[in-house]
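J.: Next comes the sequence, and after it the predicted model I'd like to discuss.
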Amino acid sequence: MEKFEKAFQHMERPFAWLDFDALDQNIDFVNCLATKPVRIATKSIRSVGVLKYVQEKLHHCAGFMTFTAAESVYLIEQGLDNILLGYPTVEENSIKKLLTYNKEGKDITFMVDAIEQAQLLQSYAAALQTTANICIDINVSTDYKWIYFGSKRSPLDTLQKLKNLTDAIAQLPNVRIHAVMGYEAQLAGVPDLTHATSAKVRTKGMLIRRLKKQSVNKITSFRRLAVAHVKSVAPLAFVNGGGSGSIAYTCAQKEITEVTVGSAFFASALFDHYDSLQLQPAVGFALRVTRQFDDHTFVCQGGGYIASGAIGEDRAPVFLNVRYQLLPLEGAGEVQTPFIDPTGSLKIGDTVYLRHAKAGELCERFSVLHTTRGDTYEGPILTYRGEQQCFL
């Protein structure tokens, strides 16, 4: 934090920061761990400048996984290519723009898990006299009956459902099966919690690790069978899987040709609890202390940057200085945040540095990431918001 004080002494608070030293270490870690090409998850970054920076430093970049059709259009217009739209879309104008870019030679793949999505692509592609490349999203979650372990998104959780879809898609002349994705959310997106401090969270962590271990066989067997089936009806350009929390496992699977990584580059707070990751906090935000309530309770301006997902303590931002703690009954506030400094060493005017629980969502709050190497200020990089873009 001392290096930040020197690098950012001229900045007004609040601001978002990016530590290039930490980002480079995280990219190097991914390069070492990923034995297959990496597709960058744009939702975890949300800055064209940073996306291009990471792409240049990856040893083998497969392209980008985007989160909306409008974002995909924007990134293509900024010079990016090899786009996998990671979620189904039914937005007419953006689909038509993407199909036009595809017709002009851009590499764009649409995600589907239902015939209605494919039929919509068929109608637009036929009108434009082109072909829509699609990726079929299969569901590799594990249903233990007493608990559903994974994500409730794609309905394609059996080979029969998958066959029904591929048979229906075969009747669409302007839609081409191009790829398959099987995202193991229960491995990639659920922290291990090995080093949790409370007994309740440690118990939860033990259950999570057991469920992860048991679900591996289901993921592997179903995804391989699913990929084999799709290959029997169409040649595949790629098979995508994984996420930041399962890089090594996913790369070891023979049916996988590429792995998606996003949060690992920024190393947001939720990823502190993964046993397999050795990452450095690369992105966060700085707040000014503006009040002192008592000897150990201070108040900073802003701070209410709560992450999406199931509501819980793990969605709140965390302090870089681990001694500082949010108040359990107030949390991170909309315009001010009280917190505890047990040493009582802070004073009004000081700066506290925090990290968001999830990676890219911080960039929806700030227009600029102010960057540093060592204790030297390196200048600003615009976020999507700074480029006057807002997609979700």
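T.: That came through, no problem. Numbering: from 1, shown residues only.
J.: contacts, neighbours, all on C-alpha from now
T.: Noted.
J.: Give me the residue at the spatial middle of the chain.
T.: Among the residues of the chain, the one closest to the centroid is Ser44, at 3.7 Å (CA atoms, centre = their mean).
J.: shouldn't that one be in contact with Gly262?
T.: Yes. Using CA atoms under 8 Å, Ser44 is in contact with Gly262, at 5.1 Å.
J.: where does the longest strand along the chain sit relative to the chain's centre, distance-wise?
T.: Assignment by DSSP state E gives strand 283-292 as the longest strand of the chain. Mean C-alpha position of strand 283-292 versus that of the full chain (CA atoms, centre = their mean, to the nearest Å) differs by 25 Å.
J.: ok, now stretch 163-173?
T.: With CA atoms, centre = their mean, you get 31 Å for stretch 163-173.
J.: second one coming, line it up with the first:
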Amino acid sequence: MRRDAPEARRRLAERLDAAVGALGTGPSTPTYVVDLDAFDANAADLARRAAGTPIRVATKSLRVPALVERALTAPGCQGVLAYNLREALWLREHGVCDDLLLGYPTVDAAALGRLTADERAAAEVTLMVDDLAHLDVVDAARSTDVTVRVALDIDAGLRVGPAHVGPKRSPLRDAAEVVDLARAVVARPGFALVGAMTYEGQVAGVPDAVPDRRARSLVVRRIKSASMDQLAERRAEIAAGLRDLADLELWNAGGSGSIEASAADPVVTEVTAGSGLLVPALFDHYRSFEPRPAAFFGVPVVRRPSAGCVTVAGGGLIASGPTGKDRSPLPWAPPGLRLTGLEGAGEVQTPLVGAGAEHLGVGDTVWFRHAKSGEVAEHVREVHLVAGDRVVEVVPTYRGTGNAW
């Protein structure tokens, strides 16, 4: 039975309702749940797709220490791609991981001061840079001459004439630009060049098999193919240019939607995945893998404005990115529910219509899927980990540990 089939979603609602209801306490709203069976199956599928290339776990897509730890125990997964230096320092201090690569540059002087004052931390955390200014910030924050590990973030977008398709990240693109910065890093006391990253977001993060957008999906697939062909040539050229300057430990690439293509490049030594573990709504329509939704948030029905409409408390957890319907949460279980065009998903209440509304009463729970992975964790303090039909553990999110990064 397909996981998006009405009967499958009805059974999911029954299972989650039973698991949370068995706790005997009134869970907070929203109630965040992660299905461990689906999570583990997704981890195994990512490893299969990586075909032996190590997978670095993207914490931005989880934001739950227990889930980061669980992912790191899965075969094929090793190391963390953190999104914040304070986060990386917290993870190593709490024994979650000792191989931490930052996915983004940092100018957090206080955190850099902590990093450069701790020789062991500096040996376990690798900063991401794409500008000499990033080195200047490190030097201004340091109080010791401890060596800081750095990796170069290199633009992985597709260029078609003057057009650029892909994330607007690094200014480094041509091999000469990359080599110039690498030479400056190698020559600068207190820094060690240990890696590089090319994140092809236009391949990893864009669905390419959307049923009601077949023409657009075909264009996306062509863009992805052209991106990987162009990037393979550039990566090889850049790697050759860096070879005489540094013996790189790592070359990070890819994301959940591009695991196979990224891992196939001989330059790449590791790939990154995070969203593929939880599979948010934006990851439903990829040709590269079968979605197994693992993360849900539940909100209660609080009133019935009419026979074909119910209103739930809250629900308006909107995802980041370009504003549009695909950034709204998706009413998932029970089936037969949809947002209204006039109100959408609201901060304090969300009306839902559709055939499924006729079977819901005050106090029932509607389970949503967030559009993006990890972001829902910013709205809750705890996560209910479900195996089968029971909650096996309730664990804190980053927010629940008292942190906001």
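T.: Everything's here; your move. Owing to the predicted nature of the structure, the values given are computational and were not obtained by experimental measurement.
J.: Once they're superposed, tell me the TM-score.
T.: After superposition, the two chains reach a TM-score of 0.94 (TM-score structural alignment, normalised by the length of the first structure), with 385 aligned residues with a CA RMSD of 1.6 Å.
J.: burial count for the closest residue in space to the residue nearest to the centre of the first structure that isn't next to it in sequence?
T.: For Ser44 of the first structure, ignoring the flanking residues on the chain, the nearest one in space by CA to CA, 6 or more residues apart in numbering is Gly360 at 3.8 Å. Gly360 of the first structure: 23 surrounding residues under other CA atoms under 10 Å.
J.: ok, Gly360 of the first structure touching Val50?
T.: No. Gly360 of the first structure lies out of contact with Val50 (CA under 8 Å); the separation is 11.1 Å.
J.: Residue in the second structure paired with Gly182 of the first structure?
T.: Under the alignment (TM-score structural alignment), Gly182 of the first structure pairs with Thr198 in the second structure.
J.: Share the number of residues neighbouring that match, please.
T.: Neighbour tally, Thr198 of the second structure, other CA under 10 Å: 22.
J.: Show me the strands in the stretch 251-392 of the first structure, by range?
T.: Taking DSSP state E, counting those that start in this stretch, the strands of the stretch 251-392 of the first structure run over residues 258-261, 283-292, 297-301, 318-319, 325-326, 336-340, 351-355, 368-373, 376-382.
J.: ok but Cys135 of the first structure is inside a strand, no?
T.: Yes. Checked against DSSP: H, G, I helix; E, B strand; the rest coil, Cys135 of the first structure lies within a strand.
J.: got the contact list for it?
T.: Applying CA atoms under 8 Å, 6 or more residues apart in numbering to Cys135 of the first structure gives the contacts 109-112, 177-181.
J.: So which of the residues you listed is the closest to Thr371 of the first structure?
T.: Of all those, Thr371 of the first structure sits closest to Thr109, with 32.9 Å by CA to CA.
J.: separation between the aligned residue in the second structure for the closest one and Met197 of the second structure?
T.: Alignment note (TM-score structural alignment): Thr109 of the first structure maps to Thr126 of the second structure. Thr126 of the second structure is 12 Å from Met197 of the second structure, where distance means CA to CA, to the nearest Å.
J.: what lines up against Glu260 of the second structure once you look at the first structure?
T.: Aligned partner of Glu260 of the second structure by TM-score structural alignment: Ala248.
J.: Which residues does the helix or strand hosting its match contact?
T.: Ala248 of the first structure belongs to helix 247-251 when elements are defined using DSSP states H and E. Helix 247-251 of the first structure has contacts (CA under 8 Å, 6+ apart) with 33-36, 188, 241-242, 256-259, 261.
J.: tell me, the lengthiest helix in the second structure lands on which residues of the first structure?
T.: In the second structure, with assignment by DSSP state H, the single longest helix is helix 214-243. Alignment note (TM-score structural alignment): helix 214-243 of the second structure is matched to residues 202-231 of the first structure.
J.: about what we covered before: was I right about the match of Gly182 of the first structure contacting Asp265?
T.: No. Under the criterion of CA under 8 Å, Thr198 of the second structure makes no contact with Asp265, lying 11.5 Å away.
J.: where exactly do the helices run in the second structure?
T.: According to DSSP H, the helices that the second structure contains are 6-21, 36-50, 65-72, 85-93, 109-116, 119-124, 132-141, 175-187, 201-204, 214-243, 259-263, 275-278.
J.: Tell me which of those sits nearest to Ala163 of the second structure.
T.: Nearest to Ala163 of the second structure, of those and by CA to CA, is helix 214-243 at 12.3 Å.
J.: Mean deviation, the closest one versus the first structure?
T.: Aligned to the first structure and superposed, helix 214-243 of the second structure gives a mean residue distance of 1.6 Å (mean CA distance after the TM-score superposition for the first structure).
J.: No more questions from me, cheers.
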